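Asks: Sequence first, then the predicted structure:
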Amino acid sequence: MTRNTALSIRDLSISYDTPEGRLRAIREVSFDVARGGITGLVGESGCGKSTLMSAILGLLDGAAIVESGEIWLGETDLLTLSRGEMRRLLGDRIGAVFQDPMRSLNPVLTIGRQMTDIQFRHRLSRRTKRERAIEMLHKVRIPDPAARLDRYPHELSGGMRQRVAIAMALMAEPDLLVADEPTTALDATLEMRTIELLRELQQEIGCAIVFITHHLGVVSELCDDTVIMYAGEVVEAGPTRALFEAPRHPYTDLLFACDPARIRERSRHLPTIPGTVPGLIDVPPGCVFAERCPERFAPCGRLHPRPLRVRGSEAVRCHLHDPEVTS
C-alpha cells in the first residue's frame, strides 16, 4: 500500500451460508481508493456493492463468511480488528452517509442533540459542541443553522436531512467517507447541489470517498475513478474519464449504453441488457458475464478471466484483452 492510498482492498471474497447452499457474494475483489480522491462503485442490484460496503464498515451480517482478503485503511487491516476496535474507528477515521437519512437520524431526538452527542470523543463543553454543529450546518448550506438544531428530523425536508447526515459524517474529518447512494431519494436539482457540496467538503477536509450508486451521471460528474462490479466481481476499474470514453469490458459498454442520458432518438423503450444475472450459489466456471455477452467466444464459458491492465483501465476481466487466450 502506497502513501497516496487511503483504502486498499485486496483479493476480498465473502460468502453467506443459506438454506440453498453457500452464496458467494463477492469474489477476489481488489481496488484502491486514493487519498483525497473519490471512487465510484457501480453495478446492478445484487452485484455485491452492499456486502462490500458492510465489510468496510464492519457491519457484515452474522451469516457472512470472509473467505479471504484484506481491507487496509492506512496501516490498519480492518478485517483483523475486534468489534470494539472497529467501533472506535467509526465516526472518527471512517464516516458513512446512507441512502435514507430518516433511517440514520433518530426521529425522537433533535438535530442539535444528535450533532452534539456524536462528538462524544471530543473533550469539549456542550456549548462548544453546539457551536461546532452550527458551523458544520452552515458549511452544508442549511439556512438559519442555529434554529435548525432545535428541530426534529421530520421537520426538515429530505434534502436538508441528507445534508445533516453529511455534516454529521464529516464532523470528525475522517480519512474515509463511505456514501451509499446518498442522492437516490433526492430530486434532480437537490442531487446536483449535493454532488457539488460533497466535492467542496471533500476538498476542504481532504478525505477519500467511496461513492456507491446506480446513477452513471453522478459518477461522471463526481468521481475520479470508477469500479464496475458484476455478479460479485470487479469486471473493470480505472479513471472515470477514460472508462466513460472507451470502456474495455463488454458489460461496461452495455451498462453505459443503458444510461437514459445517452439516448439520442425518442423511443418508447429504454435500452436493456438481455438475459439475467447468474445465481451466486452455483457460479459459472468461466466468465460470469458470458451468457449475456454479445462478444463471447469459446473460452468464455470454461475459463475464468484474469484481471489485466489495458490502456485506459487499471483492471479488466475479459478474455478479449488476454493475449494468452486470443492468440
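Replies: Perfect, thanks for sending it.

Asks: C-alpha only now, for contacts and for neighbours.
Replies: OK.

Asks: can you give me the strands in the protein?
Replies: 5-18, 21-34, 38-42, 64-73, 76-77, 94-97, 176-180, 208-213, 225-230, 233-239, 307-310, 313-317 (DSSP state E).

Asks: how much space between R113 and I134?
Replies: 12 Å (C-alpha to C-alpha, to the nearest Å).

Asks: cool, F31 as well?
Replies: The value you get for F31 to I134, if C-alpha to C-alpha is used, is 37 Å.

Asks: The longest helix anywhere in the chain packs against which elements?
Replies: Longest helix in the chain, counting residues (DSSP state H): helix 188-205. In terms of contacts (3 or more C-alpha pairs under 8 Å, 6 or more residues apart in numbering; DSSP states H and E), helix 188-205 is packed against helix 216-222.

Asks: if you set the cut-off to 7 Å instead, what comes out?
Replies: Judged by 3 or more C-alpha pairs under 7 Å, 6 or more residues apart in numbering; DSSP states H and E, helix 188-205 is in contact with no other helix or strand.

Asks: and that helix with strand 176-180, angle?
Replies: Orientation check (axes from the mean of the first three to the mean of the last three C-alpha atoms, to 10 degrees): helix 188-205 against strand 176-180 gives 170 degrees.

Asks: Tell me the buried residues in helix 188-205?
Replies: Residues of helix 188-205 classed as buried by neighbour count (16 or more other C-alpha atoms under 10 Å): L190, E191, M192, T194, I195, L197, L198, R199, L201, Q202.

Asks: Next up, a structure to set beside the first:
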Amino acid sequence: MKKSLSLVVTGALVTSVFASSAFAAELTTQQKFDALKAAGIVEGYPGGSAGLDKNITRAEISKVVALLQGLGEDAASSKYKDVAANYWAKGYIGAVTKAGIVNGLGNNLFGPTQNVTVEQVAKIIVESAGLTPKADAAVSGAVSAWAKGYVAAAIEAGLIDQQASYKVAATRGQVFEAAYDLSSASAVSVKSAVAVDEKNIEVTFSDGQVVKQALTTALVAGQATKVDVTYNGKTYSVEVTLQAVKATEAAQSGAKAITVKFNRALSATEKTYLDGGFAVKSSLTSFPVTAKFADDNKSVVLSAVYLPAGDYTVTVKGTDAPFTVKIAASV
C-alpha cells in the first residue's frame, strides 16, 4: 500500500496475533480476521467460522467502520424507518450516518440487511481513510460512474484488488482485508534503513522484523537514495545512504597477521581500490604484507613473512589516521 493510512481504533490490537516470523509473507485473510476479532472489531459466526466467502450487509459493515473509527454508538442519529428501535446495529448505523461515512438509500431508508457491493465498500473505506477519490483515473472492470473515483483510489491504496466487476456483492473477506489495512494492526512503521553494501539494504520495522533487500542498481557512496521495500503486502519508501568505506580498527590476529575491520562490507570495486593500499611499519622499517579479504568482505587479514614483537603503525588507503598495533611475540 503506497499511502500511509492512520485511523483511531478503540482498544489496542494484540500484536502477537498477526506477527509473522516469515517477514516477507503476506498475512492470510483468516489471519487478518483473527487479529481484528481479537481487537473486538469483527465477529465470526456461531461455531467460530469467519464466513470469509459470505456476503456482508450494510448493517454489518456499519459496525466494522464505527469500531475502526472509534465512534461511539449513536442510536439517536439512526432515524431510518427500516431500522427498528431495538435493532442490534442501530447505534452503529447512527454513528456512521452522523459521521457521513455510510449514507441512507433515500426516502428515510437505510437497507440494513442489503448486501454491500464492492464499489460501495470502496466508497466507504476511501472516506474512512480520508483519501481523495481519483475521478480521472482509469478503472478496468465494470463500475458505476459515481463509484469510479472511489474504486480507483481504493485500488491505488491497496485496499481492494482489481476485478472484472465492482458492482457485485462484496464478501466478508474483502471487507476484512480492507479493515485490517485501515486498522492499527497494520500500522507498522520503518524503524531504520541501512545500506549493508552497494547492492543490499536492511530495513527494520517497528514490529521488530527485518527485511533484507537486494538492489538492481548499485548505491553510490555518500548519496542518499530512495528505495521501495515491500513488507506484509505494503510498500514503504525508505532513504538509505551508503557510507564511504573506512577502516575502523586493526589488531593482531596471528603470529604474523593483522586483521583490519571496515565499517561495512566492501564491493568488488572497493576491494580493487584497496589492493596494495595497506602499509605496515615498525619505526622506519616497512613489512610487506599480502591481503586476504573475509568472505563477508567486512575485514581483511594482512599476512607478513615475519613480524617481530613491538609497536606498529597500520595505514589503510582512504582512512585518514593510521592504527597503532602492538604485536606480541606469540599469540
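Replies: Received, thanks. All values derive from a computational prediction rather than experimental measurement.

Asks: Please state their TM-score.
Replies: After superposition, the two chains reach a TM-score of 0.26 (TM-score structural alignment, normalised by the length of the first structure), with 143 aligned residues with a C-alpha RMSD of 6.5 Å.

Asks: Can you give me every residue that contacts V194 of the second structure?
Replies: Going by C-alpha atoms under 7 Å, 6 or more residues apart in numbering, V194 of the second structure touches I201, E202, V203, V240.

Asks: Show me what counts as buried in the helix or strand containing the last one.
Replies: Looking back up the chat, that one is V240 of the second structure. Take DSSP states H and E as the rule and V240 of the second structure turns out to sit in strand 234-241. Buried residues in strand 234-241 of the second structure, defined by neighbour count with 16+ other C-alpha under 10 Å: K234, T235, Y236, V240, T241.

Asks: Can you name every helix or strand that that strand contacts?
Replies: Looks like strand 234-241 of the second structure contacts strand 190-197, strand 224-231 (3+ C-alpha pairs under 7 Å, 6+ apart).

Asks: most packed of these?
Replies: strand 190-197 (a mean of 18; mean count of other C-alpha atoms under 10 Å).

Asks: quick one: contacts of the helix or strand following it?
Replies: Following strand 190-197 of the second structure in sequence order, the next helix or strand is strand 200-205 (DSSP H and E). Strand 200-205 of the second structure is contacted from outside by 188-196, 210-215, using C-alpha under 7 Å, 6+ apart.

Asks: let's see it at 8 Å
Replies: Outside strand 200-205 of the second structure, the residues within contact range by C-alpha atoms under 8 Å, 6 or more residues apart in numbering are 188-196, 210-215, 240.

Asks: okay, now the residue lying closest to L73 of the first structure once chain neighbours are set aside: neighbour count?
Replies: Closest residue to L73 of the first structure apart from its sequence neighbours, by C-alpha to C-alpha, 6 or more residues apart in numbering: L7 at 4.8 Å. Residues near L7 of the first structure, counting by other C-alpha atoms under 10 Å, number 26.

Asks: Is it correct that L7 of the first structure is in contact with I38?
Replies: No. Assessed by C-alpha atoms under 8 Å, L7 of the first structure is found out of contact with I38, at 11.1 Å.

Asks: which residue sits closest to R27 of the first structure in space, ignoring its chain neighbours?
Replies: Counting by C-alpha to C-alpha, 6+ apart, the residue nearest R27 of the first structure is S13, at 4.2 Å.

Asks: what about the helices in the stretch 151-300 of the second structure?
Replies: 172-182, 268-274 (DSSP state H, counting those that start in this stretch).

Asks: Among those, which comes closest to A95 of the second structure?
Replies: Between A95 of the second structure and the helices of the stretch 151-300 of the second structure, the shortest separation by C-alpha to C-alpha is 17.1 Å, and it involves helix 172-182.

Asks: what about S303 of the second structure, neighbour count?
Replies: 20.

Asks: How about D311 of the second structure?
Replies: Neighbours around D311 of the second structure, by other C-alpha under 10 Å: 13.

Asks: No more questions from me, cheers.
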